[in-house]
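>>> here is the input, now give the coordinates:
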Amino acid sequence: MSVIDKVAWVRVEDGRVLSTRSRGKDAYYFPGGKREAGESDMQTLAREVREELTVSIVPETVAPLGTYEAQAHGHRDGVTVRMTCYIGDYHGTLEPSSEIEEVVWLSYADRDRVSPVDQLIFDDLRASGHLR
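This is a model prediction of the structure:
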């Protein structure tokens, strides 16, 4: 079995959660990505969010949300993604970068539009009253 290890930023505002769609993809994903060699979770989070959304994460506001694992969207059966999620504030204006086609705020009604691992996070956010 193969595991894709990722770090993601989960940003909830007014009952909706920030999500992105990369060029050529059919599902929405939380901002984030894979670690580069030697990177900490915080370094990966800051780099990926800056690359995807042109904003800076405020390090002192970052807190762990949880780690989730599910079948990796668009990969063969048996390939899973393990996503370590963080919340936190940001500076700047959210703008899609060259690799991001769309930046959206999703509600629980949009659950079927996100990847399987993101669906688990949607369920937790809904259960805790953060996602409408």
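>>> C-alpha from now on. contacts and neighbour counts both.
OK.
>>> and the closest residue in space to residue 97 that isn't next to it in sequence, what does it touch?
Nearest non-adjacent residue to residue 97, counting by C-alpha to C-alpha, 6 or more residues apart in numbering: residue 52, 5.1 Å away. Contact analysis of residue 52 by C-alpha atoms under 8 Å, 6 or more residues apart in numbering lists 31-32, 96-100.
>>> gap between the spatially most central residue of the chain and residue 1?
Nearest residue to the geometric centre of the chain (C-alpha atoms, centre = their mean): residue 30, 2.1 Å. According to C-alpha to C-alpha, to the nearest Å, residue 30 stands 23 Å off from residue 1.
>>> let's see this one next, to set against the first:
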Amino acid sequence: MTTTIRIAAACLLDEAGRLLLVRKRGTLAFMLPGGKHESGETSIQALLRELGEELDLHLATSALTPLGHFQADAANEPDMRVDAHVYVATLPHAVQPAAELEELAWLDPAGDYPHNLAPLLREQVLPALLAHLD
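Predicted structure coming up:
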């Protein structure tokens, strides 16, 4: 039986239009910053909390533009799916990995993609983000 994990994630873009990717400690897949909802949280509340924990990034709700609601196989957990509300925001300043993050990377959404992108990002979010940016 497949379990679904509710998450909220952000497409954080720098001034050059590059997308911030994160890789959690002990995993191979790069994904969007964000994470699982805690009990009673809305997607926005979960995302703002996760960005604070993972990147010491504190955005106003008004800085987030909804990109869409997506579902895909989880990148790092077998027999799990993610149900994700994804938002777009501009990064107001440089960030460093914190909490469980091992590495940050930058991706040109219109360029070539590395092989180790999370399925949600590769299959659904990047095509939606490219359409959003046009």
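>>> where does the TM-score land?
A TM-score of 0.85 describes the superposed chains when it is computed by TM-score structural alignment, normalised by the length of structure 1; 129 aligned residues with a C-alpha RMSD of 2.0 Å.
>>> re earlier: need the counterpart of the residue nearest to the centre of structure 1 in structure 2.
Residue 30 of structure 1 maps onto residue 32 in structure 2, with residues paired by TM-score structural alignment.
>>> what secondary structure does the closest residue to that match other than its chain neighbours sit in?
Once flanking residues are discounted, residue 32 of structure 2 sits nearest to residue 21: 5.1 Å by C-alpha to C-alpha, 6+ apart. Classification of residue 21 of structure 2 using DSSP: H, G, I helix; E, B strand; the rest coil returns strand.
>>> you'd agree residue 21 of structure 2 is up against residue 101?
No: with contact defined as C-alpha atoms under 8 Å, residue 21 of structure 2 and residue 101 do not form a contacting pair (10.4 Å).
>>> so the two - more neighbours on which side?
Just comparing residue 21 of structure 2 and residue 101: by other C-alpha atoms under 10 Å the higher neighbour count belongs to residue 21, 21 against 18.
>>> quick one: end-to-end distance for stretch 112-125 of structure 2.
15 Å.
>>> and for stretch 51-69 of structure 1?
Stretch 51-69 of structure 1: ends 24 Å apart by C-alpha to C-alpha.
>>> which part of structure 2 matches it?
Aligning stretch 51-69 of structure 1 against structure 2 (TM-score structural alignment) gives residues 53-71.
>>> look up how far residue 124 of structure 1 lies from residue 89 of structure 1.
20 Å.
>>> my error: substitute residue 50 of structure 1 in the last question.
In terms of C-alpha to C-alpha, residue 50 of structure 1 sits 26 Å off from residue 124 of structure 1.
>>> kind regards, and thank you for your time.
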